[in-house]
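Engineer: what follows is a predicted structure for the sequence shown.
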Amino acid sequence: MDRRELADFLRTRRERITPADVGLPAGPRRRTPGLRREEVAHLAYISTEYYTRLEQARGPHPSREVLAQLTRALRLSDAERDHLHHLAGTPPSPPPGPSREVRQSIVDLLNRLPQAAAIVLSATYEVIAWNDLAAALMEDFSALPRRDRNLVRRRFLEPRRGGRWLSSVSDAGDFARSAVQHLRAASARYPDDPEMTGLVEELLAGSEEFARLWATHEVAVRPNLRKTFDHPVVGPVTVNCDVLDISDRDQRVIIYTVAPGSPSEEAFRLLSVVGTQRLDVPG
């Protein structure tokens, strides 16, 4: 436990929060920048004396419960929470499960890519965000229940209704291997998450192909940077694939773009117009 660094860190985090940030009145004669020590102690459900001793580098070793309460009271980010735990000599516990919350800035990014199809995948391969062109190219994810947005489950357990793109994309086999490798690595990061363990158990019981790939214990993922979708309305669409890692949330942004001047670019233009309309179905 680094008492001096912990004390300085708590003080600087306290001083950056205004009373209004936590719903407290500013009041007259406030000379302390940010919150007062007694206010932080109140928000963290600990005594003022105990918190004061922590800021004066003479406090006892705080428990995980106290650290969690301080994290909430001081509105720490995930990185700051981990730093607080390390300063206190108590390494942070792994998160209970993969995050499904997509930052607004990432959602805005997807919507500002009108000439690219883009989705966000959680660590369990669930599609948790997408833009309009991705829905037109792949599937209207908004029309699906959450369970059916999991690409691994759709690929291995429900191949017939796994979506036209999962069965007809040019790298279907590579996708299967890559997905299993990603999922095996993710399962090691979230060993206590019931949703993760339940998904793996469901896949092992329901798919011989998944069980065979899972048994290889491969976790080294070789990215496929190019693939072709066989779209029922606009025909073959060849795309370049780029992946952006959102490391703090264990998520990935998959961006599909087409070569300028190619037939696929014309297909993208048509898809941006027709959207998710089923023009292949007779009216």
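Structural biologist: Done, it's in.
Engineer: contacts, neighbours, all on C-alpha from now
Structural biologist: OK.
Engineer: so which residues of the protein form strands?
Structural biologist: Assigned by DSSP state E, the chain shows strands spanning 117-121, 127-130, 226-231, 235-246, 251-257.
Engineer: out of those, which is closest to residue 49?
Structural biologist: Closest approach to residue 49 among these (C-alpha to C-alpha): strand 235-246, 39.6 Å.
Engineer: who's in contact with the closest one?
Structural biologist: Strand 235-246 is contacted by residues 224-231, 251-259, 263-264, 267-268 when judged by C-alpha atoms under 8 Å, 6 or more residues apart in numbering.
Engineer: among the strands of the chain, which is nearest residue 86?
Structural biologist: The nearest among the strands of the chain, by C-alpha to C-alpha, is strand 235-246 at 22.4 Å.
Engineer: relative to strand 226-231, how tilted is that closest one?
Structural biologist: Strand 235-246 runs at 130 degrees relative to strand 226-231, counting by axes from the mean of the first three to the mean of the last three C-alpha atoms, to 10 degrees.
Engineer: just to revisit the earlier point, mind putting the strands of the chain in CSV, mean neighbour count and distance to residue 141 included?
Structural biologist: Listed next are the strands of the chain as CSV, based on neighbours: other C-alpha atoms under 10 Å; distance: least, C-alpha to C-alpha, whole Å:
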stretch, mean neighbour count, distance to residue 141
strand 117-121, 25, 10
strand 127-130, 21, 8
strand 226-231, 18, 16
strand 235-246, 16, 19
strand 251-257, 21, 15
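Engineer: reformat those as TSV; add distance to residue 78.
Structural biologist: Below are those laid out as TSV (distance: least, C-alpha to C-alpha, whole Å):
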stretch	distance to residue 78
strand 117-121	20
strand 127-130	20
strand 226-231	34
strand 235-246	13
strand 251-257	15
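Engineer: nearest to residue 169, out of those?
Structural biologist: strand 226-231 (4.6 Å).
Engineer: what is that closest one packed up against?
Structural biologist: helix 164-168, strand 235-246 (3 or more C-alpha pairs under 8 Å, 6 or more residues apart in numbering; DSSP states H and E).
Engineer: putting a second one here so we can go through both:
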Amino acid sequence: MPNRELARFLRDRRAALLPGDVGLPAGQRRRTPGLRREEVADLAHMSVDYLTRLEQARAPRPSVRVLEGLTGALRLDREGRARLYHLAGSPLLPVGPVRSVRPHVVRMLHRLPGTAALVTDATYDVVAWNPLADALHGGALAGGLNLARRRFLGGPRVSSGGAPEFGEIVVSRLRGSAARYPHDPRLGALLAQLRTSPEFTDIWDTEPFHAPGHRRKRFEHPVVGRLEVDCDVIALPEDDQQVVFITADPGSRSARALSSLAG
């Protein structure tokens, strides 16, 4: 069913913004007020065609990822974000990152023999894991581990084997989290810590964008030595969390090393 109210909301918000509101130069005189569709689509990391169809009430219900992109691109405040989600017919994410993990997700982690699996929240805190994931991380998960803090402020570096560098992936996700939860004190404290890293601030300023997916990783484990594994990420948009699955090629030395860690 066409969502004309959502279409009108998006058009009105785009028309209400000036280029300077989103850090763009004013440029030449504009025939119509507000931002161009191309500018909003670029800021929201979506295609112009899809934004056009949304504004013309011809598109299917937008995903949470699309809504969060529009929230940032249109500079919506908390009330505006709530209105956007309501018009799109989607449940509104909470004002702070969710740390609790749904029971069926936890059960799934423990039903994957030979796979190290963990869940991270929107701040990169590891909030659930299976025994192999804990063994792979040297038993550090039970004591609380934040993968972003480890990446930039200490801990082993991981070679991504040709995939986008993990630091850019981390910063991309944290930038999105900062836009969604601007008043969360725990996230604010984490970002303040991370900004003491020149590497983190340099990457942050480039505004990287990486969606969750697949990458190949190589690293040194203190017990079993060098490992080459596949890292696959699946988003849980209803809780703004990600499940990470770590596996090795069947029959490989890395697979045998993982098996030995599993005990």
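Structural biologist: Arrived safely. Predicted model, so just to flag it, every value in this text is computed and none were measured.
Engineer: one step back: among the strands of structure 1, which is nearest residue 207 of structure 1?
Structural biologist: Comparing the strands of structure 1 by C-alpha to C-alpha, strand 127-130 comes nearest, at 20.9 Å.
Engineer: what's the closest one packed up against?
Structural biologist: Using 3+ C-alpha pairs under 8 Å, 6+ apart, strand 127-130 of structure 1 sits against helix 104-111, strand 117-121.
Engineer: check contacts around residue 134 of structure 1.
Structural biologist: 116-119.
Engineer: how about the helices in structure 1?
Structural biologist: 3-15, 37-44, 48-55, 64-73, 78-87, 104-111, 132-137, 151-157, 164-168, 172-189, 194-206, 208-214, 263-274 (DSSP state H).
Engineer: dump those helices into JSON lines; add distance to residue 241 of structure 1 as well.
Structural biologist: Output for the helices of structure 1, formatted as JSON lines (distance: least, C-alpha to C-alpha, whole Å):
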{"stretch": "helix 3-15", "distance to residue 241 of structure 1": "40"}
{"stretch": "helix 37-44", "distance to residue 241 of structure 1": "46"}
{"stretch": "helix 48-55", "distance to residue 241 of structure 1": "49"}
{"stretch": "helix 64-73", "distance to residue 241 of structure 1": "38"}
{"stretch": "helix 78-87", "distance to residue 241 of structure 1": "29"}
{"stretch": "helix 104-111", "distance to residue 241 of structure 1": "15"}
{"stretch": "helix 132-137", "distance to residue 241 of structure 1": "12"}
{"stretch": "helix 151-157", "distance to residue 241 of structure 1": "17"}
{"stretch": "helix 164-168", "distance to residue 241 of structure 1": "15"}
{"stretch": "helix 172-189", "distance to residue 241 of structure 1": "12"}
{"stretch": "helix 194-206", "distance to residue 241 of structure 1": "26"}
{"stretch": "helix 208-214", "distance to residue 241 of structure 1": "23"}
{"stretch": "helix 263-274", "distance to residue 241 of structure 1": "14"}
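Engineer: looking at those helices, which is buried most?
Structural biologist: helix 132-137 (a mean of 24; mean count of other C-alpha atoms under 10 Å).
Engineer: by how much does that helix deviate from structure 2 on average?
Structural biologist: Helix 132-137 of structure 1, aligned to structure 2 and superposed, deviates on average by 0.9 Å (mean C-alpha distance after the TM-score superposition for structure 1).
Engineer: turn the helices and strands packed on strand 226-231 of structure 1 into a markdown table, columns for distance to residue 138 of structure 1.
Structural biologist: Formatted as a markdown table, those follow (distance: least, C-alpha to C-alpha, whole Å):
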| stretch | distance to residue 138 of structure 1 |
| --- | --- |
| helix 164-168 | 6 |
| strand 235-246 | 11 |
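Engineer: looking at those, which is closest to residue 176 of structure 1?
Structural biologist: By C-alpha to C-alpha (comparing all of these), the closest turns out to be helix 164-168, at 9.6 Å.
Engineer: by contact count, what packs against that closest one?
Structural biologist: strand 226-231.
Engineer: same thing but at 10 Å, please
Structural biologist: helix 151-157, helix 172-189, strand 226-231 (3 or more C-alpha pairs under 10 Å, 6 or more residues apart in numbering; DSSP states H and E).
Engineer: contacts for the first one?
Structural biologist: Read it as helix 151-157 of structure 1. Here helix 151-157 of structure 1 makes contact (C-alpha atoms under 10 Å, 6 or more residues apart in numbering) with 121, 124-127, 147-148, 158-163, 166-167, 172, 175-176, 179-180, 183, 199-200, 202-211.
Engineer: that one: how far from the chain's middle?
Structural biologist: Helix 151-157 of structure 1 sits 19 Å away from the centroid of its parent chain (C-alpha atoms, centre = their mean, to the nearest Å).
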